[in-house]
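> Task: produce atomic coordinates for the following.
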Amino acid sequence: MAAQVIANSLGLALYRVDLSSVVSKYVGESSKNIERILSRAAKMNIVLFFDEADALFGKRTSEVKDAHDHFVNTDTSYLLQAIEEYPGIAILASNKKNAMDSAFLRRIRYVIEFPKPDPKQRRQLWQQLLQSMVNEKISAPLEEQLSRLSDVVELTGAQIKLSILSAIYMARREKVAVSISHLLRVLNWN
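This next block holds a predicted model:
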């Protein structure tokens, strides 16, 4: 969500890099794929978003045991140079910061950590997201129940958003307004 907000505030399109199309088991292919993406993106003036970036920008092997280790390290070194020379904005997201190569972390201009929201923040997320996805007549009666839910269930913002979307789909399938029972079923609390 943060990547979407940043791209939107800059008036730029957000391009999510599909890591399955970048990472290759063949030596040198990952480097070629990232080169192709970065050179195209530089011409397009977009925000690149690498989700689960630790899969691509992971730590290099300190003990090179065979040719494979050597080529993995070479690929990582190439990626390091390529991302450093990229003239645009690239956002790397990971929930495994420790798995990232320290050389990447040193070159990243801003590192923003998103801790899990506290109960008050979860309540705000539940209320604001629900209000934005359904009309206020439906969301207002749920506020007290959402407050209790926020105190008990520890979720991230993304998990809350996904829970609300799932509850809305469930309610639409049943042809009724979304209710707390839908949210509880989505959370397996029924």
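> going forward, measure contacts between C-alpha atoms and count neighbours the same way
Will do.
> for the helix or strand hosting R173, packing partners?
Following DSSP states H and E, one finds R173 within helix 157-174. On a contact count with 3 or more C-alpha pairs under 8 Å, 6 or more residues apart in numbering; DSSP states H and E, helix 157-174 meets helix 119-133, helix 180-186.
> Now those helices in CSV, please, with extra columns for distance to A167 and mean neighbour count.
Below are those laid out as CSV (distance: least, C-alpha to C-alpha, whole Å; neighbours: other C-alpha atoms under 10 Å):
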stretch, distance to A167, mean neighbour count
helix 119-133, 10, 17
helix 180-186, 5, 17
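> Tell me which residues of the helix holding R173 come out buried.
157, 160-161, 163-168, 170-171 (16 or more other C-alpha atoms under 10 Å).
> Return the residues in contact with L129.
161, 164 (C-alpha atoms under 8 Å, 6 or more residues apart in numbering).
> at 7 Å what do you get?
L129 makes contacts with K161, as judged by C-alpha atoms under 7 Å, 6 or more residues apart in numbering.
> Surely I112 forms part of a strand?
No - read with DSSP: H, G, I helix; E, B strand; the rest coil, I112 is coil and lies in no strand.
> count of residues packed around it?
7 (other C-alpha atoms under 10 Å).
> Quick one, which of the helices and strands packed on helix 157-174 gets closest to L10.
Smallest distance to L10 across these (C-alpha to C-alpha): 22.2 Å, for helix 119-133.
> Hey, what's the angle from the closest one to helix 157-174? Just curious.
Per axes from the mean of the first three to the mean of the last three C-alpha atoms, to 10 degrees, the angle that helix 119-133 makes with helix 157-174 is 40 degrees.
> Which helix or strand lies directly C-terminal to helix 119-133?
Immediately after helix 119-133, counting by DSSP H and E, sits helix 136-139.
> what distance separates that following helix from the centre of its chain?
29 Å (C-alpha atoms, centre = their mean, to the nearest Å).
> So which bits of that helix are buried?
S139.
> what do you get for stretch 51-64?
Quick answer for stretch 51-64 (16+ other C-alpha under 10 Å): 51-60.
> one more, for comparison:
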Amino acid sequence: FEEARQSGAILFFDEGDALFGKRTEVKDAHDRYANMEAAYLLQLIEAYDGVTILATNLMQNLDEALLRRMSVIVKFPFPSAEDRARIFASLLPVGVPRDEDLDLPFLAQRVEVSGGHIKNIVLAAAFLAASGHQPIGMTHMVRSARAELQKLGKIPMRGAFAPYSE
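Here you go, the predicted structure:
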């Protein structure tokens, strides 16, 4: 905090709920020290005059004292199918070889995930295509999408990606 104050830096806390989670009832020494650390961080944030940004997917887990100290809360809605198609397209760099069967709107309709998961899908598809010395196509995207959905515990129904997969 002191270095940020001296340099005029913006502080960014990703997965902020891990640091600024709700304080709990003290049952043992670990709880006590965790609560003390959270209280100390809250004091530092309140005393910091610069810009502090906190990102979380679990706002409900943030300590209420932190929420009271926030000037602005920006909620980003889950991306619609149109948004997901734009995200897929934006993550494929210009000039990357693409198979003519690449159908991003189709994928966006069938793969209901956030932008971070779309990034994982596109990256995995690019590696699959590169390993076979092929342009990125629907077989790569579908295979990568299935793997990403499985990581999330979502198993697509049979035929969900037809006619691009079995």
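> Let me see the TM-score of these two.
Once the chains are overlaid, their TM-score stands at 0.77 when taken by TM-score structural alignment, normalised by the length of the second structure; 148 aligned residues with a C-alpha RMSD of 2.2 Å.
> if I pick the aligned residue in the second structure for N73 of the first structure, what's in contact with it?
By TM-score structural alignment, N73 of the first structure lines up with N35 in the second structure. Residues in contact with N35 of the second structure (C-alpha under 7 Å, 6+ apart) are 23-24.
> superposed on the first structure, where does whichever helix or strand N35 of the second structure is part of end up, distance-wise?
Using DSSP H and E, N35 of the second structure maps to helix 29-47. Mean deviation of helix 29-47 of the second structure from its aligned counterpart in the first structure after superposition (mean C-alpha distance after the TM-score superposition for the first structure): 2.0 Å.
> which bit of the first structure covers whatever helix or strand comes next after that helix?
Per DSSP H and E, the first helix or strand lying C-terminal to helix 29-47 of the second structure is strand 52-54. Mapped onto the first structure using TM-score structural alignment, strand 52-54 of the second structure covers residues 90-92.
> average distance between that stretch and the second structure?
Mean for stretch 90-92 of the first structure is 1.5 Å (mean C-alpha distance after the TM-score superposition for the first structure).
> how near is the closest residue to A130 of the second structure other than its chain neighbours to L67 of the second structure?
Distance criterion C-alpha to C-alpha, 6 or more residues apart in numbering; nearest residue to A130 of the second structure, sequence neighbours excluded, is I136 at 7.9 Å. Using C-alpha to C-alpha, to the nearest Å, I136 of the second structure is found at 44 Å from L67 of the second structure.
> same check, this time on T139 of the second structure
T139 of the second structure is 45 Å from L67 of the second structure, by C-alpha to C-alpha.
> same check, this time on A108 of the second structure
34 Å.
> Compare the two and say which one has the larger neighbour count.
Between A108 of the second structure and L67, counting by other C-alpha under 10 Å, A108 is the more crowded of the two (21 against 13).
> check contacts around the alignment partner in the first structure of that one.
If you follow A108 of the second structure across to the first structure using TM-score structural alignment, you land on S150. For S150 of the first structure, the contact set (C-alpha under 7 Å, 6+ apart) comprises 119, 122-123.
> Quick one: neighbours of K175 of the first structure, just the number.
Neighbour tally, K175 of the first structure, other C-alpha under 10 Å: 9.
> And it, what's its match in the second structure?
So, by TM-score structural alignment, K175 of the first structure is matched to H133.
> which residue packs closest to the aligned partner of I121 of the second structure in the first structure, ignoring adjacent ones?
Counting by TM-score structural alignment, I121 of the second structure corresponds to S163 in the first structure. In space, not counting the residues next to it along the chain, S163 of the first structure is nearest to V186; the distance is 6.2 Å by C-alpha to C-alpha, 6+ apart.
> Tell me which residues touch that neighbour, please.
So V186 of the first structure contacts 163, 166-167 (C-alpha under 7 Å, 6+ apart).
> In JSON lines: the residues you listed, plus distance to S9 of the first structure.
Formatted as JSON lines, those follow (distance: C-alpha to C-alpha, whole Å):
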{"residue": "S163", "distance to S9 of the first structure": "26"}
{"residue": "S166", "distance to S9 of the first structure": "28"}
{"residue": "A167", "distance to S9 of the first structure": "29"}
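> Closest one to I138 of the first structure out of these, please.
Nearest member of the contacts of V186 of the first structure to I138 of the first structure, counting by C-alpha to C-alpha, is A167, at 12.8 Å.
> Tell me how far A3 of the first structure lies from A90 of the first structure.
10 Å.
> shared neighbours, those two?
Joint contacts of A3 of the first structure and A90 (C-alpha under 7 Å, 6+ apart) do not exist.
> what range in the second structure matches stretch 14-31 of the first structure?
So stretch 14-31 of the first structure sits over no part of the second structure, by TM-score structural alignment.
> what's the span of that stretch, first residue to last?
22 Å.
> Tell me which residues touch the residue most central in space within the first structure, please.
Nearest residue to the geometric centre of the first structure (C-alpha atoms, centre = their mean): D51, 5.1 Å. D51 of the first structure sits next to 92-94 when contact means C-alpha under 7 Å, 6+ apart.
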